[in-house]
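> this one's sequence-less:
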C-alpha cells in the first residue's frame, strides 16, 4: 500500500503487432470511420430537411445517428493514432474521458432503442391515441431523458473509479474501460462493483426486458389481424428489431470479454470482439434504417440525385 499510486499513464496492452499490415489496417479504419460519419450525417440531414420525416419514429432514428457519431468520435481518433504508434500510453484524464464517452454512447444506445420500442408499441397497440401520446413535447422529453440519465449515472460511477489508488497501469483492451481500471485497484472495490451492477441493471437489463415486453404486446395485437396489417407492422418494426439484436450481441461480446481470461483466446479474436461494440452498431444502423424504411430511402435517393445535378 505504501508504494501504490495512481499512474499518470495507462498502457493499452491488447494491440497486436501486425507489422507491415499496420498501414493497411489504418487505411481501412479511416475509411470505416469516414463511412460512419458520412452515413450518419446523411441520415440526420435527410430527416431534418424533409418535413414528411418530422415524425417521432424518424426523430428517434436521427437521435440514434447522433449517438453513433458521438461514440465513434470518442473511439476512432485515439484508435487511429495508436495503430501507427509503437507505444500505447494514454493519460489518466484522457482515459477517463474516453471511458465516459464510450460508456455514455453505449447506455444512450439502449435508452434510445427503448423509447423507439415505446413509440412502436403506441403506434401498433394504441393507434387512435398515438398523436395525443407522442407529441413533440413528449419526443423532446424522452430524448432528453435518454441522454441525461446515463450521463448522470456514469458521472457518479467514474468519479468513484477515478479516486481509487491503483497498483498498476496495464489495461487489456484497445480502449479504456471502467472495469479494467477498477481491477487495478489496491483497495476493496465492493462499492464500485455495486454501482456497476446498478448501472448494468438500469441501462442494460431493464431496457432489454422492456423492449421484449413491448414486442410481446405487439405480437399479441398482430396475432388476429390481417396479413396486410402484419406486413405494415413488420416493415416499420423490423429495422428496430435488427438494430436492437445487433447492439445486444455486440454489447454482450464486450461484457463477456471484460470478464474472460484473455490468455485463453487468440489476441486477434480478442481485438475483434472488443471492437464490435463501438464499430458495428454505428456502421449498420444507417444501413438498416436507410435501406429498410421506404420513406427514408426515397428521400436519401432524392437528395443524392439533386446533388449530382
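Right, received. Where do you want to start? Computed from a predicted structure; not experimentally measured.
> switch to C-alpha atoms for all contacts and neighbour counts from now on
Noted.
> who touches stretch 167-184?
Stretch 167-184 is contacted from outside by 4-7, 9-15, 75, 79, 95-96, 98-99, 158, 161, 164, 166, 185-186, 189, 192, 258, 271, 274, using CA atoms under 8 Å, 6 or more residues apart in numbering.
> same question but for stretch 227-243, I mixed them up
Counting by CA under 8 Å, 6+ apart, 113, 116-117, 120, 124, 222, 281, 284-285, 288-289, 292-293 sit against stretch 227-243.
> Please apply the same query to stretch 98-107.
Applying CA under 8 Å, 6+ apart, the contact partners of stretch 98-107 are 67-68, 70-71, 74-75, 147, 150-151, 154-155, 158, 175-178, 203-204, 278.
> For ChimeraX, write the selection for the buried entries among those.
Here is the ChimeraX command that selects only those of the contacts of stretch 98-107 that count as buried (16 or more other CA atoms under 10 Å):
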select :67,68,70,71,74,75,147,150,151,154,158,175,176,177,178,203,204,278
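> Filter the contacts of stretch 98-107 down to the ones in strands?
Applying DSSP state E to the contacts of stretch 98-107, no entry is found in strands.
> how about the residue positioned nearest the centre of the chain, secondary structure?
The centre of the chain sits closest to residue 106, judged by CA atoms, centre = their mean, with a distance of 3.7 Å. Following DSSP: H, G, I helix; E, B strand; the rest coil, the label given to residue 106 is helix.
> Give me the spatial nearest neighbour of residue 147, chain neighbours excluded.
Among residues not flanking residue 147 along the chain, residue 108 sits closest, at 5.7 Å (CA to CA, 6 or more residues apart in numbering).
> For that neighbour, give me its contacts.
Residue 108 makes contact with 67, 146-147, 150 under the criterion CA under 8 Å, 6+ apart.
> buried residues in stretch 141-154?
142-143, 145-147, 149-151, 153-154.
> From those, pick the one nearest residue 42.
Proximity of the buried residues of stretch 141-154 to residue 42, judged by CA to CA, is greatest for residue 143, which lies at 20.0 Å.
> and the closest one, what element?
helix 136-162 (DSSP states H and E).
> which helices and strands does that helix pack with?
helix 56-83, helix 92-125, helix 178-182, helix 190-200 (3 or more CA pairs under 8 Å, 6 or more residues apart in numbering; DSSP states H and E).
> can you list those helices in TSV and add distance to residue 36?
Converted to TSV, these look like this (distance: least, CA to CA, whole Å):
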stretch	distance to residue 36
helix 56-83	7
helix 92-125	14
helix 178-182	25
helix 190-200	27
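> of those, which approaches residue 136 most closely?
Closest to residue 136 of the helices and strands packed on helix 136-162, according to CA to CA: helix 56-83, at 7.6 Å.
> take a look at this one as well, against the first:
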C-alpha cells in the first residue's frame, strides 16, 4: 500500500518516539521479551485451566476466557513490532503493516472495554437477581454476548482505519509514538478530516459513554444490594467484583493516560515517561488481569492446583 505524501508516493511511516539507548537496547529488549513471555504464559495457562475443568464452564468464566484471549491478541499486536523497532537503528514501518497494527490495537481496546461491560452485567444478574440468573443467562444468551464482544467492536475499526484513514493524503510520515496510532496518522493528513472527527466523536459518545453508563448502573445496584443484604451476600459480591473492578480501573487509567499524553501538550514531561504512559494500557492490563483473577478467585486457584499438582488446596 502507498499513500501520497506531498505529491510523492511513500510506503512507510517512521516511529519517531523511539529513544537511542545504545547498547542498553539489548537490556530493554530482554526485559520486554520476558514481560511478553510472562503475559503469554499467564493468559494461556488460565485459558487452559478454564477450558479443562467443566465446573468452570459458567458464564463468568466464559467471559474471563474471552478476556484472556483478548490479552493475548493485544499483546501480540504490540510486542513483536516493538521489540524489532528497539533493536533496529531505523524505526520505519510499512504503511500497510502500520494500518494493520492500528486495527489490532484499537480492536483490542474496544473488545477489552466491551468484555468488562458484559462482565459487570453478568455480576449484576448474579448478585441482584440470583433466583433468575440461570433463566436469564442462558447458553444462547452467553453465545450472543461473546459474539457481540468480538464482532461489534471490529466493524467501526474496519470502517475508520481501512475506509477513512487509509485513503487520506498525508503531509508527513513521522508518527510520534513507539507504535502505530490512528490519531497521529490523521494528524498528518492534508485532507479534510471533518468526517472522521465527527464519526469518531459520535462513536465515542454512543458506544463508550453507553458502556460506561451500563457499568456505573450495575455497580450502583450491586452496592445497594450489598448494603441492604446479608453478610454472606456482601462477601460474595466483594469476592467476585473486586478483581473485575480493579481490572476496570487499571484499564481506564491506562486509556486515560494514553489520551492525555497524545492529545495534550506534554513537552514538559520527559520523553521516556511519555513513552511509558503511552504503552501502559497495552502492557500492564494483559499482565495484571491473570494475576487479579488467578490469585483472588479461589475456584481458579483450586482448579489450577488440582490440574497441575494433583492435590486439593
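Sure, I can see it. Quick caveat, the model's predicted, so the values are computed rather than measured.
> Tell me which of the helices and strands packed on helix 136-162 of the first structure lies nearest to residue 264 of the first structure.
The closest of those to residue 264 of the first structure is helix 178-182. By CA to CA, the value is 17.3 Å.
> What span of the second structure is that closest one aligned with?
Mapped onto the second structure using TM-score structural alignment, helix 178-182 of the first structure spans residues 182-186.
> State the distance from the residue in the first structure that residue 20 of the second structure lines up against to residue 184 of the first structure.
Under the alignment (TM-score structural alignment), residue 20 of the second structure maps onto residue 17 of the first structure. As judged by CA to CA, to the nearest Å, residue 17 of the first structure and residue 184 of the first structure stand 24 Å apart.
> quick one, which of these two is more surrounded?
residue 184 (18 against 12; other CA atoms under 10 Å).
> Quick one: map residue 162 of the first structure onto the second structure.
Match for residue 162 of the first structure (TM-score structural alignment): residue 166.
> distance of that match from residue 12 of the second structure?
13 Å.
> Tell me how far the aligned partner of the residue nearest to the centre of the first structure in the second structure lies from residue 281 of the second structure.
Alignment note (TM-score structural alignment): residue 106 of the first structure maps to residue 109 of the second structure. Per CA to CA, residue 109 of the second structure is found 9 Å from residue 281 of the second structure.
> likewise residue 200 of the second structure?
Counting by CA to CA, the gap from residue 200 of the second structure to residue 281 of the second structure is 20 Å.
> If you count surrounding residues, which of the two has more?
Set residue 200 of the second structure next to residue 281 and count neighbours by other CA under 10 Å: residue 281 wins out with 20 against 13.
> In contact with that one, which residues?
By CA under 8 Å, 6+ apart, the residues touching residue 281 of the second structure are 250-251, 253-255, 258.
> Check residue 8 of the first structure too.
91-92.
> separation between residue 189 of the second structure and residue 291 of the second structure?
41 Å.
> Among the two, which residue is more densely surrounded?
Neighbours were tallied for residue 189 of the second structure and for residue 291 using other CA under 10 Å; the higher tally belongs to residue 189 (18 against 15).
> Tell me how far the more buried one lies from residue 211 of the second structure.
On the measure of CA to CA, residue 189 of the second structure and residue 211 of the second structure end up 31 Å apart.
> swap in residue 191 of the second structure?
In terms of CA to CA, residue 191 of the second structure sits 32 Å off from residue 211 of the second structure.
> more crowded one of these two?
Higher neighbour count among residue 191 of the second structure and residue 211: residue 211, with 17 against 13, using other CA under 10 Å.
> What's the match for that one in the first structure?
Aligned partner of residue 211 of the second structure by TM-score structural alignment: residue 207.
> In contact with that match, which residues?
110-111, 114.
> average offset between the one helix or strand residue 254 of the first structure maps to and the second structure?
Per DSSP H and E: residue 254 of the first structure is located in helix 227-259. Compared with the second structure after fitting, helix 227-259 of the first structure deviates on average by 0.8 Å (mean CA distance after the TM-score superposition for the first structure).
> Would you check the span in the second structure matched by that helix?
By TM-score structural alignment, helix 227-259 of the first structure lines up with residues 231-263 in the second structure.
> What residues of the matching stretch count as buried?
234, 237, 240-241, 243-245, 247-248, 250-251, 254-255, 257-258, 261-262.
> is it true that residue 168 of the first structure lies in a helix?
No: under three-state DSSP, residue 168 of the first structure sits outside any helix and is assigned coil.
> which residue lines up with residue 285 of the first structure in the second structure?
In the second structure, residue 285 of the first structure lands on residue 289 (TM-score structural alignment).
> how close does that match sit to residue 297 of the second structure?
With the distance defined as CA to CA, residue 289 of the second structure ends up 12 Å from residue 297 of the second structure.
> got it, and residue 191 of the second structure?
51 Å.
> Repeat that for residue 182 of the second structure.
Relative to residue 297 of the second structure, and taking CA to CA, residue 182 of the second structure is found at 37 Å.
> now swap in residue 243 of the second structure and tell me
8 Å.
> cool, residue 196 of the second structure as well?
42 Å.
> go on, residue 34 of the second structure?
25 Å.
> Repeat that for residue 39 of the second structure.
For residue 39 of the second structure, the distance to residue 297 of the second structure - CA to CA - is 19 Å.
> Check residue 160 of the second structure too.
In this structure, residue 160 of the second structure and residue 297 of the second structure are 38 Å apart, going by CA to CA.
> What of residue 308 of the second structure?
Residue 308 of the second structure is 17 Å from residue 297 of the second structure, where distance means CA to CA.
> more neighbours, these two?
Comparing residue 308 of the second structure with residue 297 by other CA under 10 Å, the one with more neighbours is residue 297, at 15 against 9.
> returning to what we had before: C-terminal to the helix holding residue 143 of the first structure, which secondary structure element comes first?
Beyond helix 136-162 of the first structure on the C-terminal side, the first helix or strand identified by DSSP H and E is strand 170-171.
> now that next one, how far from the centre of its chain.
23 Å (CA atoms, centre = their mean, to the nearest Å).
> now do stretch 98-111 of the first structure
6 Å.
> how close does that stretch sit to the second structure?
Mean for stretch 98-111 of the first structure is 0.2 Å (mean CA distance after the TM-score superposition for the first structure).
> Stretch 120-130 of the first structure: end-to-end distance?
Across stretch 120-130 of the first structure, the terminal residues are separated by 10 Å (CA to CA).
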